[in-house]
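Asker: below is the sequence, then the predicted model.
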Amino acid sequence: MTSKMLPPFYLIVDDPSWLARLCPVGLKFAQLRIKDKSLPDISEAIRRGLEIARRYDCILVVNDYWQQAIDAGADWVHLGQEDLDTADVPALKRAGIRIGISTHTPAELERALALEPDYVALGPIFEPRGKTVDHAPQGLDRIREWKARIPCPLVAIGGIRVEQAAEVYAAGADSICVITDVLKAADPEQRCRNWLTEAGKKP
């Protein structure tokens, strides 16, 4: 996969209703990350999310729940480092599902690259606003370091505001992933438009 196949703006949502709101704005790459729900509810949310995303030609990445993603016919799954302990990566690949993997340290990057992912995510780039994390901000230099080491697209995530998009892209990110900067905005639709405008300027 080349970086040109990975849309430059990537949004994480926690409910399919966000896709119904933001796909019409032009969102083309999103992750459905659901916590603290029953497996039947998660399976239904994945099904609904895929239905909405496909209606708008948006790539939907399922976070964590790899078996439910296979069952629903998803095309993408995102795995954190803890997910790698239990996920059946060969089964995902047999199902033709593309895989993104979170990384924070050089050791985690080596573990991820051994699985030949379709993208690697690095974070947090800046101080996160939406959740507490165990890793210090990586900064722009780490983006440059990761980009020089990986053969697949690089996704930058964590604390990134739209006003910082240009410098993050310039450092080597193929795609920027956000949550809070859109979902907690006073006008999420307009903030999403702003991101899409910045992403469109990426070289």
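Answerer: Arrived safely, thanks for sending.
Asker: contacts and neighbour counts: CA atoms only from here.
Answerer: Fine.
Asker: and the residue lying closest to Lys35 once chain neighbours are set aside, what does it touch?
Answerer: Leaving out its chain neighbours, the residue that sits closest to Lys35 by C-alpha to C-alpha, 6 or more residues apart in numbering is Asp14, at 7.8 Å. Counting by C-alpha atoms under 8 Å, 6 or more residues apart in numbering, Asp14 makes contact with Leu32, Arg33, Ile34, Lys35.
Asker: farthest pair within those residues?
Answerer: Within the contacts of Asp14, two members stand farthest from each other by C-alpha to C-alpha: Leu32 and Lys35, at 10.0 Å.
Asker: quick revisit: the residue nearest to Lys35 and Arg94, how far apart?
Answerer: Using C-alpha to C-alpha, to the nearest Å, Asp14 is found at 27 Å from Arg94.
Asker: and for Arg191?
Answerer: For Arg191 relative to Arg94 (C-alpha to C-alpha), the value is 38 Å.
Asker: and here is the other one:
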Amino acid sequence: MQKYLITSEEFYGTTPELFRSKLDAQIQKHKPSYALYRDKANPNYKELAAVFADVCRGYKGLKCFLHQDAELANKLGVSGVHLTSAQFEEIQEAKRMGLFVIISTHTQEELLRAQKLGADAVTYSPIFASPNKGEPKGVEELKRILDISYIKVFALGGIVTQEQVEMIEESKAYGFASIRYFY
């Protein structure tokens, strides 16, 4: 099962030195297959995105993504972009740039739309209780979604324990994505 590490300003900080140090340590510790630089509020987003891309280049096979910004992802030469559920119209342009596209989904309709528009993978959330993310869908709903789709699905939302990871693995999801699990 694939592991998808998602950064947060709270843990990784906003200075290049701290960000580089913490990201490098977490990649070494957890050995994710995918990593996402996600920081919606940082005015130095582009600077830290460049640091993120540089750190990722040091790990063979690690697929690295920027949040929301396909143009910057393309410019920095990372693997792809992780779009929000409000960015469906950007899937095809990101694909034309040669980027691997992951998009956030929260409903069956969104997941099937992402699949139809050619996204490479989706996150489906929230699976477990997660702060400010609404009612958890649960593992049974995840299994139902997996039965009706063929796109790669990363379970997301409230995944913080090894027991939860094992439940996701049993569901046959492609992988799991988390912020807090990778602290």
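Answerer: Everything's here; your move. None of these values were measured; they are calculated from a predicted model.
Asker: got a TM-score for the pair?
Answerer: These two chains, once laid on top of each other, score a TM-score of 0.84 by TM-score structural alignment, normalised by the length of the second structure; 170 aligned residues with a C-alpha RMSD of 1.7 Å.
Asker: out of Arg191 and Arg94 of the first structure, which sits in the more crowded spot?
Answerer: When neighbours are counted by other C-alpha atoms under 10 Å, Arg191 of the first structure and Arg94 differ, and Arg191 comes out ahead with 18 against 9.
Asker: ok, which stretches of the second structure are helices?
Answerer: For the second structure, the helices identified by DSSP state H occupy 9-12, 16-30, 45-57, 70-76, 91-96, 108-117, 138-148, 162-171, in order along the chain.
Asker: mind putting those in TSV, distance to Tyr183 of the second structure included?
Answerer: As requested, the helices of the second structure are arranged in TSV below (distance: least, C-alpha to C-alpha, whole Å):
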stretch	distance to Tyr183 of the second structure
helix 9-12	7
helix 16-30	7
helix 45-57	17
helix 70-76	24
helix 91-96	30
helix 108-117	28
helix 138-148	23
helix 162-171	13
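Asker: please name the nearest non-neighbouring residue to Ser130 of the second structure.
Answerer: Gly158 (4.5 Å).
Asker: wait, Leu5 of the second structure sits on Arg38?
Answerer: No: counting by C-alpha atoms under 8 Å, no contact exists between Leu5 of the second structure and Arg38, whose distance comes to 10.1 Å.
Asker: have a look at the two and say which one is more surrounded.
Answerer: Set Leu5 of the second structure next to Arg38 and count neighbours by other C-alpha under 10 Å: Leu5 wins out with 26 against 19.
Asker: show me what contacts the more buried one?
Answerer: Applying C-alpha under 8 Å, 6+ apart, the residues near Leu5 of the second structure are Pro32, Tyr34, Ala35, Leu36, Ala177, Ser178, Ile179, Phe182.
Asker: top of those residues by neighbour count?
Answerer: Ala177 (27 neighbours).
Asker: circling back to that earlier point, and which of the contacts of Asp14 of the first structure is nearest to Pro153 of the first structure?
Answerer: Of all the contacts of Asp14 of the first structure, the one sitting nearest Pro153 of the first structure is Leu32; the distance, using C-alpha to C-alpha, is 19.6 Å.
Asker: what residue of the second structure matches up with the closest one?
Answerer: When the second structure is aligned by TM-score structural alignment, Leu32 of the first structure is paired with Tyr37.
Asker: can you tell me how far its match sits from Glu169 of the second structure?
Answerer: As for Tyr37 of the second structure, its distance to Glu169 of the second structure is 24 Å (criterion: C-alpha to C-alpha).
Asker: now swap in Gly118 of the second structure and tell me
Answerer: Applying C-alpha to C-alpha to Gly118 of the second structure and Glu169 of the second structure gives a distance of 25 Å.
Asker: ok, Leu32 and Lys35 of the first structure, which is more surrounded?
Answerer: A side-by-side neighbour count of Leu32 of the first structure and Lys35, using other C-alpha under 10 Å, places Leu32 first with 26 against 11.
Asker: do I have it right that that one meets Ser17?
Answerer: No: under the criterion of C-alpha under 8 Å, Leu32 of the first structure lies out of contact with Ser17, with a separation of 10.6 Å.
Asker: how many neighbours does the nearest residue to Gly139 of the first structure once chain neighbours are set aside have?
Answerer: The shortest distance from Gly139 of the first structure to any residue other than its chain neighbours is 4.9 Å, reached at Ile125 (C-alpha to C-alpha, 6+ apart). In terms of burial, Ile125 of the first structure registers 22 neighbours under the definition other C-alpha under 10 Å.
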